[in-house]
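Visitor: turn this into a structure:
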Amino acid sequence: MTTIKDVAKLAGVSTATVSRVMNGTGYVNPSTKKKVNSAIKQLDYRPNDVARSLFKGKSKMIALFVPDIMNPFFPELARAVEDVTNHHGYTFILCNTDDEIEKEQTYLNALQQKSVDGIIIVSSTITKELISKIKIPIIALDRIIGANMSSVTVNNREGAREAVRYLKSIGCQRIAHICGPDHVINTAERMKGYLDEVKDEDWFLSSYIVSGEYYFQTATQAMKKLLTVHPEIDGIFVGNDLMGVGVLKGAKELGIRVPDELSVIAFDGIMLGETTTPSLTTMAQPIYEIGARAAEMLLEQINDSKYQSKREEFTVQLIERQSTRKRGESIDR
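Guide: A predicted model of the protein is given here:
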């Protein structure tokens, strides 16, 4: 294996000079720098990253924790984080946690041992106590974890309200909600938005709310049970797009025509929603933008010892597709 001594010998300089050239520290004569770079290229020298991280106290590695890599929302988010961190010379590590505190703890321990420079975390299970023990920069993404931790989120409650108002505007008179798991923060915010718009309606029933746990198959079954018990429902606000696709599948299995008999709107704006038949109306998050912003904030925190925590909230946007009736169309029951 080629070492820094081999590079120094070929270039006719000291190992300290090679180190200064590679790290961009201190002055090196241009002709000497050229010799060193030529030797590095000729020998195909690659520095030992572990040794460099121990010396510098930095690894140039960034980690992203996501709760479910099978949900297309998170790979789309990860792409943005990877693009930004790679652009700044960082290696990107993706950790799937299944929202299990034990897996989060294991990853955190391993990453700290490897001197990871910072972490972006999507979690509804990690505790404030555990976070307080972590001595490296952390940004919360998609969900707020603690009052003193920087975060990037969207206006979940207001976005949910807009979704329900939209269903009302196209003539829906019995609107249900398929929500995510109870322990997830944005589940609660989106449910609050739904309730803001329906709790005072004389037709509202608490049994119009069922959980799909943020999973496709669970949402399919929940939708089928819901519409079997309450066939009068003519609109559904679904807590995320993956469940929204499950709702479309459930409607097809029940022989319910979407959007003629049932209008469906979901939340997220993942590309999967464009590929379904009918395509899925959604409250779209600016997925790439929030992932990129979280990465930028983490890099700011890594490079600024006086960094002050901040919260940034993005706005979701209604995207009308085929799963909801056009305004003014009559209900065909």
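Visitor: hey, let's count contacts and neighbours off CA atoms from now on
Guide: OK.
Visitor: what's the burial count for G26?
Guide: 9 (other CA atoms under 10 Å).
Visitor: wait, what's in contact with it?
Guide: The contact partners of G26, taken as CA atoms under 8 Å, 6 or more residues apart in numbering, are R20.
Visitor: repeat for T91
Guide: T91 is in contact with 60-62, 85, counting by CA under 8 Å, 6+ apart.
Visitor: of these, which belong to helices?
Guide: Residues of the contacts of T91 located in helices (DSSP state H): T85.
Visitor: which one of the contacts of T91 is nearest to I101?
Guide: I101 lies nearest to I62 out of the contacts of T91, by CA to CA, at 19.9 Å.
Visitor: for the host helix or strand of G291, name the packing helices and strands.
Guide: If you go by DSSP states H and E, G291 is part of helix 287-303. The helices and strands touching helix 287-303, judged by 3 or more CA pairs under 8 Å, 6 or more residues apart in numbering; DSSP states H and E, are helix 73-87, strand 118-121, strand 138-141, strand 151-154.
Visitor: buried stuff in the longest one?
Guide: Neighbour-count burial for helix 73-87, counted by 16 or more other CA atoms under 10 Å, picks out 73-75, 77-78, 80-85.
Visitor: whichever helix or strand comes after it: which residues count as buried?
Guide: Using DSSP H and E, the helix or strand that follows helix 73-87 towards the C-terminus is strand 91-96. By neighbour count on 16+ other CA under 10 Å, the buried set for strand 91-96 is 92, 94-96.
Visitor: second chain to compare with the first, below:
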Amino acid sequence: MKTIRDVARCAGVSPATVSRVLNDKGYVSEEKKKKIEKVITEMGFEPNQVARGLAKKTSNTLALIVSDITNPFFPELAKGAEQVALSNGYTLMLGNTKGADNKPNDYTKILMNKYIDGIIIATHDIDSQLLKKYSNMPMAILEMENDVENACTIKVENVHGSVLATEHLISQGCKKIAHIYGPLYDQTSKERLQGYQKVISMHSDYEEVTIQSDFTIDGGINAVDQLLHKYPDIDGLFVGNDLMAVGVIKELNRLSIRVPDEIAVCGFDGIYLTRIVNPEITTIEQPIYKMGEIAAEKLIDRINNPHLNRECIVLDVKLRVRQSSKKSKQNTIF
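Guide: Here you go, the predicted structure:
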């Protein structure tokens, strides 16, 4: 491998001069600069990025921390973030808090103490006060209330999406609609529950029926069994995320309950699994890939401009109607 010393020897200059040209730092005459650049091109020299990062205390690396990489929501998010990172000369490192040997907060502290240029937080397993403590680190935070002064927070219209879902089930003739919500330490769970409650409270002939579970397929399966045991007359289910909705459909099929004829189902997220189960699941679609892109773009903005103020971006959602709530085979977006 060619080194800076090899370039310096061929160009007739010192290694320090080559370093100044490579890092665009310090004065080098135009004549020497052109000569060095010519030698670099002819030799096919490529700087050692790790060594450059250590010298600058930077690594051209972004970290993305998610809660559970087995949820198809997060790979789609990561794809969007990675595309922006690569196009701007950064690599993306992925961290997963669910199942980590250490506590999520310990895991995050380890990441932030390394040479990471910026971090995207896409998990609710981390204490928001810890993020505030590390506010000198450029951050983009997804769907979490926080007091980090210089962070960019990216959210979607969770309440509005839940209103769309509940109103859709009502429009399909459902008379008793239950909502399966996720852990209430999760901001998205709280907001989606609020949207459901808002609609139900506006209809005096509807009863609020809710049950808490977790954002997993098994969580959906278990919640269905509990709900049907207590409320066998349920004919509509708004499920707090698509993974749970997949579990709901799986269990209803096992019980030979026809979807949507006996129970109509709507999820929330827009993950690809909603298109490959039978029946296909009606869902509130988030712009998942776009969220990843925006998170990386805003993070890089903050790396390049450390004094940017706090910012919050709210993205819209769409109701995509599929077979689980409507007999028509044609998919529609509202």
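Visitor: TM-score of the superposed pair?
Guide: Aligned and superposed, the two chains score 0.89 in TM-score terms (TM-score structural alignment, normalised by the length of structure 1); 322 aligned residues with a CA RMSD of 2.2 Å.
Visitor: between the contacts of T91 of structure 1, which sits nearest Y107 of structure 1?
Guide: I62 (12.5 Å).
Visitor: pretty sure the closest one sits against I119.
Guide: Yes: between I62 of structure 1 and I119 there is a contact at 5.8 Å, judged by CA atoms under 8 Å.
Visitor: name the element the residue nearest to D182 of structure 1 when sequence neighbours are not counted belongs to?
Guide: Among residues not flanking D182 of structure 1 along the chain, A188 sits closest, at 7.1 Å (CA to CA, 6 or more residues apart in numbering). Using DSSP H and E, the element containing A188 of structure 1 is helix 185-198.
Visitor: just checking, what packs against that helix?
Guide: helix 156-169, strand 175-179.
Visitor: one more time with 6 Å
Guide: helix 156-169 (3 or more CA pairs under 6 Å, 6 or more residues apart in numbering; DSSP states H and E).
Visitor: what distance do you get for the closest residue in space to Y90 of structure 1 that isn't next to it in sequence to D49 of structure 1?
Guide: Nearest residue to Y90 of structure 1, sequence neighbours excluded (CA to CA, 6+ apart): K60, at 4.7 Å. Distance of K60 of structure 1 to D49 of structure 1, given as CA to CA, to the nearest Å: 9 Å.
Visitor: show me which of the two is the more surrounded one.
Guide: Higher neighbour count among K60 of structure 1 and D49: K60, with 19 against 12, using other CA under 10 Å.
Visitor: are we agreed that M149 of structure 1 is in a helix?
Guide: No: read with DSSP: H, G, I helix; E, B strand; the rest coil, M149 of structure 1 is coil and lies in no helix.
Visitor: and for it, the neighbour number?
Guide: Every residue meeting other CA under 10 Å relative to M149 of structure 1 is counted, giving 18.
Visitor: helix or strand for M22 of structure 1, which one?
Guide: M22 of structure 1 belongs to helix 15-23, assigned by DSSP H and E.
Visitor: from the contact counts, what lies against the next helix or strand along the chain from that helix?
Guide: Downstream of helix 15-23 of structure 1, the next assigned helix or strand under DSSP H and E is helix 30-43. Applying 3+ CA pairs under 6 Å, 6+ apart, we find helix 30-43 of structure 1 packed against helix 4-11.
Visitor: T153 of structure 2 against I141, yeah?
Guide: Yes: counting by CA atoms under 6 Å, I141 is a contact partner of T153 of structure 2 at 4.7 Å.
Visitor: nearest to R20 of structure 1 among the buried residues of helix 73-87 of structure 1?
Guide: T85 (24.0 Å).
Visitor: picking up where we left off before, now render the buried residues of helix 73-87 of structure 1 as CSV, adding distance to G180 of structure 1.
Guide: Formatted as CSV, those follow (distance: CA to CA, whole Å):
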residue, distance to G180 of structure 1
F73, 14
F74, 15
P75, 19
L77, 19
A78, 21
A80, 24
V81, 24
E82, 27
D83, 29
V84, 30
T85, 30
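Visitor: ok so, going back, ok, now how distant is the residue nearest to D182 of structure 1 from Y27 of structure 1?
Guide: 57 Å.
Visitor: with A160 of structure 1 instead?
Guide: 58 Å.
Visitor: ok, the two, which is more surrounded?
Guide: Neighbour count, other CA under 10 Å: between A160 of structure 1 and Y27, A160 has more, with 28 against 10.
Visitor: for that one, list the residues it contacts.
Guide: Residues counted as contacts of A160 of structure 1 (CA atoms under 6 Å, 6 or more residues apart in numbering) are 190, 193-194.
Visitor: again, only using 8 Å
Guide: By CA under 8 Å, 6+ apart, the neighbours of A160 of structure 1 are 190-194, 237, 267, 283.
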